[in-house]
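Colleague: below is the sequence, then the predicted model.
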Amino acid sequence: MTGPYHRGEREAQLRAGLMEEAEVSGRAIRGTVPPVAAAFLTGQRLLVAGAADDRGDVWATVLTGPAGFLRARDEHSLSIAARPAPDDPLATVLERPVHLGMLAIEAATRRRMRMNGTSRPQDGGLLVDLDQVVANCPKYIQKRTPPEADAGRPAKARPPARRSDRLDEGQRRFLSGADTFFIATADEHGRADASHRGGNPGFLQVLSPTRVRWPDYTGNAMFLTLGNLLTNPRAGLVVPDYATGTTLHLTGAAEIVWDAGDSGGAGPADTGRAIEFTVTGVAELPGTLPAGWSPPALSRFNPPVTAGRVPSAV
């Protein structure tokens, strides 16, 4: 580690020419939960989590609960009163201690908080000893309001997960219209991280049943995700369907395209970078989220997506 960054993150910052900006942004990385963040956590109903499984495949998932299901027990630990469903890709992983990347996100206010640490089962939920806490900006978050309490969550048992090694036609169509997904990565030592990606519908392009692509928009210059990918290309995506409550989980390997060519949408978010992701596993889980979220108010920071053109980095 060099300061708050590991060698992959430093390499990405250097390659992007943003070393100085990363030094400034690094001041937002800490090892403890400040009081304002602890208060934010107690009001949240959704947590994105990511980790590597026993084979080294990285998966991302979503945990939900009523306000209060997340609680900072002290400035060094997070209590989560939820576990994944039995057929979730991370269900068995979280039955033992594992390094977990997490993102608490409140779409209604476009606020988010990133946390990483070592998780272990406790009292039907999880207890995480935190080693990294990061404040993130509201860029590219689509504003959405969740249903009241658990309204919209199915009363009967949900159907089992559907698994495959490639995307079917309906899944490809769904991804092509998505405006939000979450990505989990891990460094060479298995230390995980979870992050948000958002844009106008079409920013996530399906190239084939086993390949997707998205632009790497300008951010805070930390390169926590790309830095991990430089040391370990395995990654996991989870894409929520806010209307139905279904989540689509993908695992595979990601490749950074540093010079992606014509972005198809110029502007201050143009970086010239894109990510190409090869899918090796798919799990579709109904009923992960409460269904019936409000339609999105798209972020004003979202770059345009030009129809009919490959949306490389913007």
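Modeller: Everything's here; your move. Nothing here was measured: the structure is a model prediction, and the numbers come from that model. Numbers count the residues shown, from 1 in each chain.

Colleague: drop to CA atoms for contacts and neighbour counts, all remaining ones
Modeller: OK.

Colleague: how much space separates Asp187 from Arg213?
Modeller: According to C-alpha to C-alpha, to the nearest Å, Asp187 stands 21 Å off from Arg213.

Colleague: same deal with His189?
Modeller: Using C-alpha to C-alpha, we find His189 at a distance of 26 Å from Arg213.

Colleague: more crowded one of those two?
Modeller: Arg213 (23 against 10; other C-alpha atoms under 10 Å).

Colleague: below is an additional structure, to be compared with the one above:
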Amino acid sequence: MLEQTRQDVSSPWHEGELAMQRSVGVVERMDGPGRNFVRKAMPEQHRAFFPMLPFLVLGAVDAKGDVWATVRAGRPGFMSSPEPEVLDVRLPRDPADPADSGMEDGDAIAMLGIQLETRRRNRLNGLIGRTYTGAFRVRVGQSFGNCPQYIQPRSSEFVRDPDVPTAMTPLHSGHLDDRTRRMIESADTFFVASYVDREDGERQVDVSHRGGYAGFVRVSAEGGLTIPDFSGNRFFNTLGNFLVNPKAGLVFVDFETGDMLQMTGRTEVLLDSPEITGFQGAERLWRFTPEQIVLRPDALPLRWRQESAELQRRSRG
């Protein structure tokens, strides 16, 4: 009877995700987890988790079809879940954020709630309902948890009221300069947004965490990024999206200054390349070519402090 019930639930995987699962021979093995763990509502522990957080990672698509990742902060409690299918978010509009234009009423959005100090993370995607500028409601399309692998432990504190925007002006560019290149090459963490338009016309956006040793992202002389893909949960949400729609939005955070580097551009997935052996632990690679770059100094009102070396070692386990 249980098996019949599982078969009655449609698989959440789209063709790109299935193609990635096929490439490593796990399609059948991932069918059950897809039906059982990717939900259309948040479990109670996720509903309790989001209100605890002082920041949120978001993925959104602008009117031109470009996808952006961003990080927004608020005092814990700026998110709440009045019912399992809904997450309410109190955030003011931010015209300096290129992702903000993709957060209109009816837009598809992705969210990652992540607690760096405990290495907990939960993801969801859905549709925005917006009736006024200071908040929006997300009707959950998919909700699921992620393992703590590759999360670098950090604790955070506010250095100003999160409702007070920075006085610093965003810097727009079409290419990386020395400052932004150093920011990428020294990073041990970034976030990536992607999306697909599914066969039924529904837009599905995803945003996820990527982590490794500092310098795990390599930048070419031409300004392209090569990024290792390590062993994970085999959902392949991000790379599966890239196979269908080779667009990505990346955001890097300088945890000491609150600076935020946002980029949107094109991707290429490398399943079989001699370069893979040059990245310790990588199972495959992907490349990102930035087309629009926005550096936002002091964008975030939070500052983070790295946890002990022992916690960092365990975070890579």
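Modeller: Now that the structure is in, tell me what you want to look at. Just so it is clear, the model here is predicted, and its values are computed rather than measured.

Colleague: could you find the counterpart of Phe55 of the second structure in the first structure?
Modeller: Aligned by TM-score structural alignment, Phe55 of the second structure pairs with Leu46 of the first structure.

Colleague: next one: Leu295 of the second structure
Modeller: Checking TM-score structural alignment: Leu295 of the second structure goes with Glu284.

Colleague: okay, and its match sits in which element?
Modeller: Using DSSP states H and E, Glu284 of the first structure maps to strand 274-285.

Colleague: before we move on, what about Val206 of the first structure?
Modeller: Here Val206 of the first structure is assigned to strand 205-208, by DSSP H and E.

Colleague: just the buried residues of that strand, please?
Modeller: Using 16 or more other C-alpha atoms under 10 Å as the burial criterion, the residues of strand 205-208 of the first structure that qualify are 205-206.

Colleague: ok, residues contacting the strand holding Glu284 of the first structure?
Modeller: For strand 274-285 of the first structure, the external contacting residues (C-alpha atoms under 8 Å, 6 or more residues apart in numbering) are 88-89, 159-167, 209-216, 246-260, 312-314.

Colleague: among those, which ones are in strands?
Modeller: 162-164, 211-215, 247-257 (DSSP state E).

Colleague: among those, name the buried ones.
Modeller: 163, 211-215, 247-257.

Colleague: ranges for the strands of the stretch 51-200 of the first structure?
Modeller: 58-64, 70-74, 77-80, 98-106, 111-122, 125-135, 162-164, 180-186, 192-198 (DSSP state E, counting those that start in this stretch).

Colleague: for burial, what's the neighbour tally of the match of Phe55 of the second structure?
Modeller: Neighbourhood size, Leu46 of the first structure [other C-alpha under 10 Å]: 22.

Colleague: so it touches Ala107, yeah?
Modeller: No: with contact defined as C-alpha atoms under 8 Å, Leu46 of the first structure does not reach Ala107; the gap is 9.6 Å.

Colleague: need the overlap of contacts for those two.
Modeller: Contacts common to Leu46 of the first structure and Ala107, judged by C-alpha under 8 Å, 6+ apart, are absent.

Colleague: how near is the corresponding residue of the first structure for Asp177 of the second structure to Thr185 of the first structure?
Modeller: When the first structure is aligned by TM-score structural alignment, the residue opposite Asp177 of the second structure is Asp168. Per C-alpha to C-alpha, Asp168 of the first structure is found 24 Å from Thr185 of the first structure.

Colleague: so between these two, which is more surrounded?
Modeller: Neighbours of Asp168 of the first structure and Thr185, each counted by other C-alpha under 10 Å, are more numerous for Thr185; the result is 34 against 14.

Colleague: tell me who's in contact with the residue nearest to Arg172 of the first structure when sequence neighbours are not counted.
Modeller: Nearest residue to Arg172 of the first structure, sequence neighbours excluded (C-alpha to C-alpha, 6 or more residues apart in numbering): Val206, at 6.3 Å. Counting by C-alpha under 8 Å, 6+ apart, Val206 of the first structure touches 172, 175-176, 212-213.

Colleague: need these in TSV (columns: distance to Pro34 of the first structure).
Modeller: Output for the contacts of Val206 of the first structure, formatted as TSV (distance: C-alpha to C-alpha, whole Å):
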residue	distance to Pro34 of the first structure
Arg172	41
Leu175	36
Ser176	38
Val212	37
Arg213	36
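
Colleague: list just the nearest of those residues to Ala38 of the first structure.
Modeller: Nearest to Ala38 of the first structure out of these is Leu175 (C-alpha to C-alpha; 33.5 Å).

Colleague: my guess is the closest one meets Phe203, correct?
Modeller: No: using C-alpha under 8 Å, Leu175 of the first structure makes no contact with Phe203, being 9.5 Å away.

Colleague: those two: which has the busier surroundings?
Modeller: A direct count of neighbours by other C-alpha under 10 Å for Leu175 of the first structure and Phe203 places Phe203 higher, at 29 against 23.

Colleague: that one pairs with which position in the second structure?
Modeller: In the second structure, the residue matched to Phe203 of the first structure (TM-score structural alignment) is Phe216.

Colleague: my guess is Gly265 of the first structure contacts Pro303. True?
Modeller: Yes: contact between Gly265 of the first structure and Pro303 holds when scored by C-alpha under 8 Å: they sit 6.4 Å apart.

Colleague: more neighbours, these two?
Modeller: Set Gly265 of the first structure next to Pro303 and count neighbours by other C-alpha under 10 Å: Pro303 wins out with 21 against 17.

Colleague: Pro240 of the first structure versus the more buried one, what's the distance?
Modeller: Separation of Pro303 of the first structure from Pro240 of the first structure (C-alpha to C-alpha) stands at 21 Å.

Colleague: mean per-residue distance, the strand holding Val206 of the first structure versus the second structure.
Modeller: On superposition with the second structure, the mean distance recorded for strand 205-208 of the first structure (mean C-alpha distance after the TM-score superposition for the first structure) is 1.5 Å.

Colleague: looks like Leu225 of the second structure contacts Phe216 (just checking).
Modeller: No: using C-alpha under 8 Å, Leu225 of the second structure is not in contact with Phe216; the gap is 10.3 Å.
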